[in-house]
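Colleague: prediction below, plus the sequence it came from.
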Amino acid sequence: MIKGLLGIIDKMHIEVFPSKEYIEPPKKTIIVQLNPEKYTMKHNVVFCESQATGTSGSDLSFNRIEGEEVTFDFFFDSSGIVPPGKIKDGKGEETFLDAVGDIANALKPAIVNPFGEVETVEKDVEEFKNLLMGYDGDTHQTAYLRLLWGGYSLSCRLKSMDIEYTLFRKDGRPIRAKVKCTFKGTVSYKIMVAKENKSSPDLTHERIIKMNDNLALLSESIYDNNSFYIDVAKNNKLLSFRKVSLGQKIKFPPIK
């Protein structure tokens, strides 16, 4: 918000979470050095193939829809031409001073000391890699991540990382790198089961009121419990659970 008001481009954020529930605040937030120029999304349907003896074709039976995959290229540069990325604790929310600092860095001339030694990007790339795919000895898992960029959001885990170094100092140490990352979307078992079960009380349902429909009975059929109809009435701003009009659309929110 602050950056938008000051005309600074919002950078992509990668939040690193301690568990698969995504309930606790993130441990760290990576703010990338440069926004990716593009990204590739992949959606995959898996079939079971069966072919009868003596036939030339196969019968495809639906098996599953795999989680979304997305690939980004991240750039690291320590030459001083581009302001550095950031790694912050928690959600990494930008303050007014952060935004002012970004403006100052953007306006600062890129002057490189010809007698100085340019820092390498090895440390930044290694820290980035450890946050995204470092193994946690307590949970016996790699990191749970959330990608945030504009309106795009994906809860995911890192599937693969390719590191390409493209510019070097005289001693052969890299000062520029392109890191290609493929992330695979993930959901908790509870949410996955809820999505696959169309009548699950963990999903929001909509019903169009028909003749002889009763809010209490509809609530009981969805929640498998006869005590939520008052909450449904309040959620739909009804004056009374008995005053439901024919053809009215009623939403039944998930149980929290």
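Modeller: Received, thanks.
Colleague: CA only for contacts and neighbour counts going forward, please
Modeller: Fine.
Colleague: from memory G80 sits against A106, does it?
Modeller: No - using Cα atoms under 8 Å, G80 is not in contact with A106; the gap is 11.0 Å.
Colleague: which neighbours do these two share?
Modeller: Residues touching both G80 and A106 (Cα atoms under 8 Å, 6 or more residues apart in numbering): none.
Colleague: for this protein, just list every one of the strands.
Modeller: Ranges of strands in the chain, per DSSP state E, are 13-17, 28-31, 39-42, 45-50, 59-65, 69-77, 86-89, 144-149, 152-168, 174-185, 205-208, 249-252.
Colleague: now do the first one against strand 144-149: the angle between them, please.
Modeller: In terms of direction (axes from the mean of the first three to the mean of the last three Cα atoms, to 10 degrees), strand 13-17 departs from strand 144-149 by 160 degrees.
Colleague: put this next to the previous one:
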Amino acid sequence: MSDGTLAKLRIEAYTDSRFNNQAPVPSLVVPINPAKYSRNGRISYTDNKAAGAAGASPVFDRMEPETVTFELVFDATGVVPQPGGVNSRNGVADQIDALRAVAYAYNGDIHSPHYLKLAWGSFLFKCRLQSLDLTYSLFAPSGIPLRARATAAFVGYTDEYLLQAKMKKSSPDLTHMVTVQAGDTLPLLCHRIYGNSRYYSQVAEANGLTGFRDLRPGQQLIFPPLAGPA
């Protein structure tokens, strides 16, 4: 149940593709929630028909990653309280710098920008920044920008380990991803996947669980293969 506090869009940065290690930069909580966002998916097909053929016979190739686009507004006119409750003398520059540090800046330790988590209420999206367009629209007499709109497009990210799991093949020698239902236990799920409940400790370790009872409905678990590569 909500406590009445307004949930704000939060952008968290990570340094690994499994989203286990948070980057040493502050997460960004946007001062103004977006009025809307778009979420798009795409399926790629191939068509081997000869040129000039009437019609097409598309053959499934792959699922393209989803993309999510937000328009974020940053304001330093004094109308909107600034992070920390203090209006910035630098206009919106500090807020834009914070956005860049989280999502756009190159991290030399991982040789790329950060892996990102977008969290807003029930919305959770693991991704990487694809593009960032900034538009400045209001200025102080000194020329310092006081308002900016950032159109940020994010492309969904799933590491190879999870991609194998999402295929949901039936063999116990392949990786599986399972969504926990009410009443599920780790030994029961292991018996369902592997035909034997004794692998629960390995599954707990693979998912970073401190105990085999640490399950909650809706949680997604990885069940690694019994043999062979993930």
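Modeller: That came through, no problem. These numbers were taken from a predicted model, which means no experiment stands behind them.
Colleague: would you pull the TM-score for this pair?
Modeller: Once superposed, the chains reach a TM-score of 0.73 (TM-score structural alignment, normalised by the length of the second structure), with 198 aligned residues with a Cα RMSD of 3.5 Å.
Colleague: thinking again about what came up before, show me the one of the strands of the first structure that comes nearest L215 of the first structure.
Modeller: Comparison of those against L215 of the first structure by Cα to Cα identifies strand 249-252 as nearest, at 9.0 Å.
Colleague: tell me who's in contact with the spatially most central residue of the second structure.
Modeller: Against the mean C-alpha coordinate of the second structure, by Cα atoms, centre = their mean, the closest residue is K126 at 1.1 Å. Counting by Cα under 8 Å, 6+ apart, K126 of the second structure touches 115-118, 156-158.
Colleague: swap in 10 Å and give it another go.
Modeller: By Cα atoms under 10 Å, 6 or more residues apart in numbering, the residues touching K126 of the second structure are 11-12, 17-19, 115-119, 154-158.
Colleague: also S131 of the second structure?
Modeller: S131 of the second structure sits in contact with 69, 103-104, 150-155, where contact means Cα under 10 Å, 6+ apart.
Colleague: by neighbours, which of those wins?
Modeller: Among the contacts of S131 of the second structure, A103 has the most neighbours (other Cα atoms under 10 Å), with 27 neighbours.
Colleague: which position in the first structure pairs with that residue?
Modeller: Using TM-score structural alignment as the criterion, A103 of the second structure maps onto L132 of the first structure.
Colleague: the residue nearest to that match when sequence neighbours are not counted: neighbour count?
Modeller: Nearest residue to L132 of the first structure in three dimensions, chain neighbours excluded: A143, at 5.8 Å (Cα to Cα, 6 or more residues apart in numbering). A143 of the first structure is flanked by 23 other residues according to other Cα under 10 Å.
Colleague: helices or strands next to the biggest helix by length in the second structure in the packing?
Modeller: Determined from DSSP state H, the single longest helix within the second structure is helix 186-194. When contacts are defined as 3 or more Cα pairs under 10 Å, 6 or more residues apart in numbering; DSSP states H and E, helix 186-194 of the second structure packs onto strand 176-179, helix 200-206, strand 220-223.
Colleague: please identify the buried residues of the last one?
Modeller: Along strand 220-223 of the second structure, these residues count as buried under the neighbour rule (16 or more other Cα atoms under 10 Å): 221-223.
Colleague: now do the longest one
Modeller: Residues of helix 200-206 of the second structure classed as buried: 200-201, 203-204 (neighbour count, 16+ other Cα under 10 Å).
Colleague: and what of stretch 64-74 of the first structure?
Modeller: In stretch 64-74 of the first structure, counting by 16+ other Cα under 10 Å, buried: 67-74.
Colleague: since that was my last question, I'll sign off now.
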